[in-house]
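In: have a look; sequence and predicted model below, questions after that.
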Amino acid sequence: MEIDATDRRILTSLQKDGRMTNAELSEQVNLSPSACHRRVQRLEAAGVIRGYVALLDERKMSRPTTVFVEITLSGQADEVLDAFERQVARIPDLLECHLMAGTADYLLKILARDTEDFARIHRQYLSRLPGVAQMHTSFALRTVFRTTAIPV
């Protein structure tokens, strides 16, 4: 799918405020409401826009502690990777899991209430993950910058 400058303006605006009305969006991107609506529908149908979400405040949800966990597996065989990925996807406190190139095989991002809560997560879930050889945990002291917007 070809994404032109108008599509980019639409995507930029929707990433800032996915709840704006079509009338507001069409005004921001300088299109008629019907043309704007057709473009948004095309972007949705093509999967460029995957969905719309509400971004929650971690502190107000009592999850102020961001923890990064680097995991090195005992091997790289498909069975080891598949087993790990199936189990890690079941961790309810997990926000992200990335297969990495570098010193660790996987990088996890977890939200916890505090260090005691992370100890619970570690005990109930992380310590039971299959194929883990090493695990290194880092606690974020402060988030300096964060965005969900993809550069368009």
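Out: Looks like it came in fine.
In: from here on, just use CA atoms for contacts and neighbour counts.
Out: OK.
In: please enumerate the helices of the protein.
Out: Listed from the start of the chain, the chain has helices (DSSP state H) covering 5-16, 22-29, 33-45, 78-88, 115-124.
In: residue 71 touches residue 102, doesn't it?
Out: No - the pair residue 71 / residue 102 is not scored as a contact, 11.2 Å apart, by CA atoms under 8 Å.
In: wait, which of the helices of the chain is closest to residue 64?
Out: When the helices of the chain are ranked by proximity to residue 64, the top entry is helix 115-124, at 10.4 Å, counting by CA to CA.
In: grab the nearest non-local neighbour of the spatially most central residue of the chain.
Out: The centroid of the chain falls nearest to residue 96 when counting by CA atoms, centre = their mean (5.6 Å). Closest residue in space to residue 96, ignoring its immediate chain neighbours: residue 109 at 5.0 Å, by CA to CA, 6 or more residues apart in numbering.
In: and here is the other one:
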Amino acid sequence: MSLDHTDRAILRLLSANARLSVAEISEAVHLSATPTVRRIKRLEDAGIITGYHAHTAPAGLGYTLSVFVAVSMDRHTAERFSEFERQIAEFDEVVSCSVVTGRSEDYLLKVVVKDMRHYEEFLLSRLSKIDGVAQLHTSFELREVFNRSAV
């Protein structure tokens, strides 16, 4: 799907604040309500807009420590990867999980925890116990510079 300047402006607005009304979006992109609604619907139908949700601040919920964990698997089989992904999706602390290349590790996780004790429990009692996890490498986030949707 080809996106023009107006489509991209709508995406930027909704990414920054999904609670904007159609009237507010229309005014910002200099369209009337009907074509604005049509464009939003087209972006949804194309799978570019995949949902609307509230962004939460982990620190506000007591999760003050963010950790990147690089995970190496013992075997590279579809079954092993699928089972790991199924299990990791069940951990509330894992806020993102990506298969990566260009490193010796297979996955890169972003994990949020309350403190170092919480991370130790997560690492030793849950993450490292998943079948197939061969090696873990932890990096602690000092400060998030920004976090945004791809637009």
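Out: Arrived safely, thanks for sending. Worth saying up front: this structure is predicted, and the values here are computed from it rather than measured.
In: sorry, back to before: okay, residue 71 and residue 102 of the first structure: which has more neighbours?
Out: When neighbours are counted by other CA atoms under 10 Å, residue 71 comes out ahead of the other of residue 71 of the first structure and residue 102, with 23 against 7.
In: how many neighbouring residues does the nearest residue to the more buried one once chain neighbours are set aside have?
Out: On the basis of CA to CA, 6+ apart, the spatially nearest residue to residue 71 of the first structure that is not a chain neighbour turns out to be residue 135, at 4.6 Å. Counted by other CA under 10 Å, the residues lying close to residue 135 of the first structure total 15.
In: hmm, residue 135 of the first structure is touching residue 68, no?
Out: No - Residue 135 of the first structure is beyond contact range of residue 68, at 10.3 Å (criterion: CA under 8 Å).
In: what number of residues lie near residue 12 of the first structure?
Out: Here the number of neighbours of residue 12 of the first structure (other CA under 10 Å) works out to 17.
In: please apply the same query to residue 143 of the first structure.
Out: Residue neighbour count, defined by other CA under 10 Å, stands at 7 for residue 143 of the first structure.
In: same check, this time on residue 114 of the first structure
Out: That count, for residue 114 of the first structure with other CA under 10 Å as the rule, works out to 14.
In: surely it meets residue 59?
Out: No - counting by CA under 8 Å, no contact exists between residue 114 of the first structure and residue 59, whose distance comes to 10.9 Å.
In: look up the closest residue to the aligned partner of residue 74 of the second structure in the first structure, ignoring the ones flanking it.
Out: Here residue 74 of the second structure is matched to residue 74 in the first structure, going by TM-score structural alignment. Counting by CA to CA, 6+ apart, residue 74 of the first structure lies nearest to residue 133, which is 4.8 Å off, once chain neighbours are set aside.
In: do I have it right that that neighbour meets residue 70?
Out: No - with the criterion set as CA under 8 Å, residue 133 of the first structure and residue 70 do not qualify as a contacting pair; they are 10.9 Å apart.
In: which residues touch the residue of the first structure most remote from its centre?
Out: Taking CA atoms, centre = their mean, the residue of the first structure most remote from its mean C-alpha position is residue 32, at 32.8 Å. Residues in contact with residue 32 of the first structure (CA atoms under 8 Å, 6 or more residues apart in numbering) are residue 26.
In: quick one: map it onto the second structure.
Out: Under the alignment (TM-score structural alignment), residue 32 of the first structure pairs with residue 32 of the second structure.
In: how far away is that match from residue 4 of the second structure?
Out: As judged by CA to CA, to the nearest Å, residue 32 of the second structure and residue 4 of the second structure stand 17 Å apart.
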